[in-house]
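Peer 1: give the three-dimensional model of this entry:
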Amino acid sequence: MEIAKNNFELNDLLQNINGNLGFVPTMGSLHEGHISLIESSKKLFDNTVVSIFVNPTQFGPGEDFEKYPRNENNDIAVLKRHKVDLLYLPSASDVYPNDYAPISFTSPLTNKLEGALRPGHFDGVIQVVYRLLSLVNPDGIFLGKKDAQQLKILSLMIDQLTLPVKVHACEIIRENNGLALSSRNAYLSKNDKVSASTIYKGLLSAKAEFRSGSLDTEVVTAAFIDSIDPSIIKNIDYVSIVDQATFTPTNGSINSDALMLVAVRFGSTRLIDNIELTI
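Peer 2: Below is the predicted model of the structure:
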């Protein structure tokens, strides 16, 4: 595996790559969710590039930028084991040089749900992904479905700016108890992890209620709440059912292609998850 630690090394190494290119952007602290993206890229593309960059612009005041899990040596070992072709380890000055001009892309979706609770978060995500795409110039980018709102926003950006890259959305990877894998799971206590595992139980109950014929938003939402650990109900930031194509909230009656999104707090840690509500 080649490693580029700045833009000059990246350009040199990219010039020597033959064939098409799949790209997996990460913030490191790699887990099986990231590995699934890498393996998906390897199946479809001749070469796979992974970036590790903890992006400061997507963290708000008081968030966990400074303590975000970082383990570069372990991440490098994981990537070598999975035969990644190229690792890009940029500094902030590589991603955001002094002459960097932010792109102009806005969407109402950036201010809803996660965007409402984390002002400016998606603006930072948009900027870093656009910048990484312009540096790596991949043929495909691999993103996880766990961050469903982020996936939708980045897909809109790529489409509206007509960027020459295809988005590949990959399934959520879970622990054996159903908890969606996340680097932030490292913050959870053992008791938190047990309680957090009931989030998926609630999502499955909501999906079962929907598939049984219930189309009422309140009824399906109640199925979720009734199935999670009662102690975490007070910590719910949101439970929202949206149309998958438009991310418009369902208004009373759920259509046949919807998505339930949830966010729950465990101390200062917020976990997000979702499930498709399809017939």
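
Peer 1: make it CA atoms for all contacts and neighbour counts henceforth
Peer 2: Noted.

Peer 1: who's in contact with the helix or strand where Leu204 lies?
Peer 2: Leu204 belongs to helix 190-211 when assigned by DSSP states H and E. Helix 190-211 is contacted by residues 177-180, 185, 220-229, 232, 260, 266, 273-279 when judged by C-alpha atoms under 8 Å, 6 or more residues apart in numbering.

Peer 1: here is a second sequence; please produce its structure as well for comparison:
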Amino acid sequence: MELIRQIQDMRNVISNLRADKPSIRIGFVPTMGFLHQGHASLLQAARQQCDIVVLSIFVNPLQFGPNEDFERYPRDEARDLALAEAAGTDFVFSPSTAEMYPRPSKTKILISGVTEQLCGASRPGHFDGVGIVVTKLFQIIQPNAAFFGMKDAQQVAVIKQLVTDLNMPVEIVPCAIIREQDGLAMSSRNVYLQSEEREQALVLSRTLKQMERQTIEAGGDLPTAELKQAIRKQIEEMPLADIDYIEILAYPDLEPIERLKDAKQVIIALAVRFGKTRLIDNVIIQLQE
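Peer 2: Sure, this is the predicted structure:
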């Protein structure tokens, strides 16, 4: 495994790989580091589907708001590199902020329609920052396929829209949420949780699982407002829970619906703070072929 920190060095590696074997398939896993088994599962999927696996580690300042946790976002490069190598990664691209943004960017990427809801509503500007960094990374790595976890299902929808609209020759491969044994969705931010906060945070996966079961049993013939109220009631039983949003939308276009059966596929998405830690989780339910 090779660690690369400069953009031009990364470009040169990709150029040489394609010159040696034009048909080579390059898989890419973009991350902000502090890797866990969820990231490892993305790398393993890339390993199975591609000839070369490239991982990026970059904590992107443009997707953090002024009161968010950019400075305290967990970082552990040595641990990340060990996990990446064990998962079969070939190259790790880990640039500095100055390397990625040597001067303030005058280019903006505004993706509308799928960014105003969910995290886009509560974190204004977040997906503008995601759009810029993903576009830059795709330009540098030029992957055939990029692998993203469905824990951030809105991000997957946003990036698919970006790739479609700009005719980027990149296949976006969504990968299933990886959970801890107790059901908590794996996240780099889980390290912030105090023991009682973590215990109460299990209400998210527990509630989603229950609502998925109810939806399937009812054939999707449930009003979204009623279901959202039932979810809110369960989460509010946890005294440390501070709800950011509870949403039920069509997926992937993220349009509002009155009844679940109004869409072929729906997402039940949650964002809840436990102490200072904001957690997201979701379930996607297929209702029609």
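
Peer 1: by neighbour count, which bits of the next helix or strand after the helix holding Leu204 of the first structure are buried? Give me those.
Peer 2: Past helix 190-211 of the first structure, further along toward the C-terminus, the next helix or strand under DSSP H and E is helix 217-227. For helix 217-227 of the first structure, a neighbour-count test (16 or more other C-alpha atoms under 10 Å) marks 217, 220-225, 227 as buried.

Peer 1: now helix 217-227 of the first structure, how far from the centre of its chain.
Peer 2: Helix 217-227 of the first structure sits 25 Å away from the centroid of its parent chain (C-alpha atoms, centre = their mean, to the nearest Å).

Peer 1: do the same with stretch 154-173 of the second structure
Peer 2: How far stretch 154-173 of the second structure lies from its chain's middle: 13 Å, per C-alpha atoms, centre = their mean.

Peer 1: which part of the first structure matches it?
Peer 2: Residues 149-168 of the first structure are where stretch 154-173 of the second structure lands when matched by TM-score structural alignment.

Peer 1: assign the closest residue in space to Gln150 of the first structure that isn't next to it in sequence to helix, strand or coil.
Peer 2: In space, and not counting its chain neighbours, Gln150 of the first structure is closest to Phe122: 7.2 Å by C-alpha to C-alpha, 6 or more residues apart in numbering. For Phe122 of the first structure, the assignment made with DSSP: H, G, I helix; E, B strand; the rest coil gives helix.

Peer 1: near the corresponding residue of the second structure for Phe122 of the first structure, how many other residues are there?
Peer 2: Taking TM-score structural alignment, Phe122 of the first structure has Phe127 as its aligned residue in the second structure. Phe127 of the second structure is flanked by 26 other residues according to other C-alpha atoms under 10 Å.

Peer 1: isn't Phe127 of the second structure right next to Leu118, touching?
Peer 2: No: the criterion here is C-alpha atoms under 8 Å, and Phe127 of the second structure misses it with Leu118 at 11.1 Å.

Peer 1: mind checking how far the residue lying closest to Ile233 of the first structure once chain neighbours are set aside is from Lys42 of the first structure?
Peer 2: The shortest distance from Ile233 of the first structure to any non-neighbouring residue, by C-alpha to C-alpha, 6+ apart, is to Ile225 (7.0 Å). From Ile225 of the first structure over to Lys42 of the first structure the distance is 39 Å, taken as C-alpha to C-alpha, to the nearest Å.

Peer 1: where in the first structure does stretch 60-73 of the second structure align, residue-wise?
Peer 2: Aligned using TM-score structural alignment, stretch 60-73 of the second structure spans residues 55-68 in the first structure.

Peer 1: how about the matching stretch: buried residues?
Peer 2: For stretch 55-68 of the first structure, the neighbour count (16+ other C-alpha under 10 Å) marks 55, 57-59, 68 as buried.

Peer 1: residues contacting the residue nearest the centre of the second structure?
Peer 2: By C-alpha atoms, centre = their mean, the second structure has its centre lying nearest to Asp152, at 3.6 Å. When contacts are counted by C-alpha under 8 Å, 6+ apart, Asp152 of the second structure touches 280-281.

Peer 1: check Ser91 of the first structure too.
Peer 2: By C-alpha under 8 Å, 6+ apart, the contact set of Ser91 of the first structure is 5-6, 53.

Peer 1: to which residue of the second structure is Ser197 of the first structure aligned?
Peer 2: Alignment note (TM-score structural alignment): Ser197 of the first structure maps to Leu202 of the second structure.

Peer 1: how near is its match to Met211 of the second structure?
Peer 2: Distance check for Leu202 of the second structure against Met211 of the second structure: by C-alpha to C-alpha, it reads 14 Å.

Peer 1: please apply the same query to Glu255 of the second structure.
Peer 2: Look at Glu255 of the second structure and Met211 of the second structure: by C-alpha to C-alpha, they are 19 Å apart.

Peer 1: between these two, which has more neighbouring residues?
Peer 2: For Glu255 of the second structure versus Met211, neighbours defined as other C-alpha under 10 Å are more numerous around Met211 (19 against 14).

Peer 1: before we move on, back to that, of the contacts of Ser91 of the first structure, which are reproduced in the second structure?
Peer 2: Contacts conserved in the second structure for the contacts of Ser91 of the first structure, using both residues aligned by TM-score structural alignment, their matches' C-alpha atoms under 8 Å: 5, 53.

Peer 1: list buried residues within the contacts of Ser91 of the first structure.
Peer 2: 6, 53.

Peer 1: export the contacts of Ser91 of the first structure to CSV and tack on distance to Ile153 of the first structure?
Peer 2: CSV is the format used below for the contacts of Ser91 of the first structure (distance: C-alpha to C-alpha, whole Å):
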residue, distance to Ile153 of the first structure
Lys5, 28
Asn6, 27
Phe53, 20
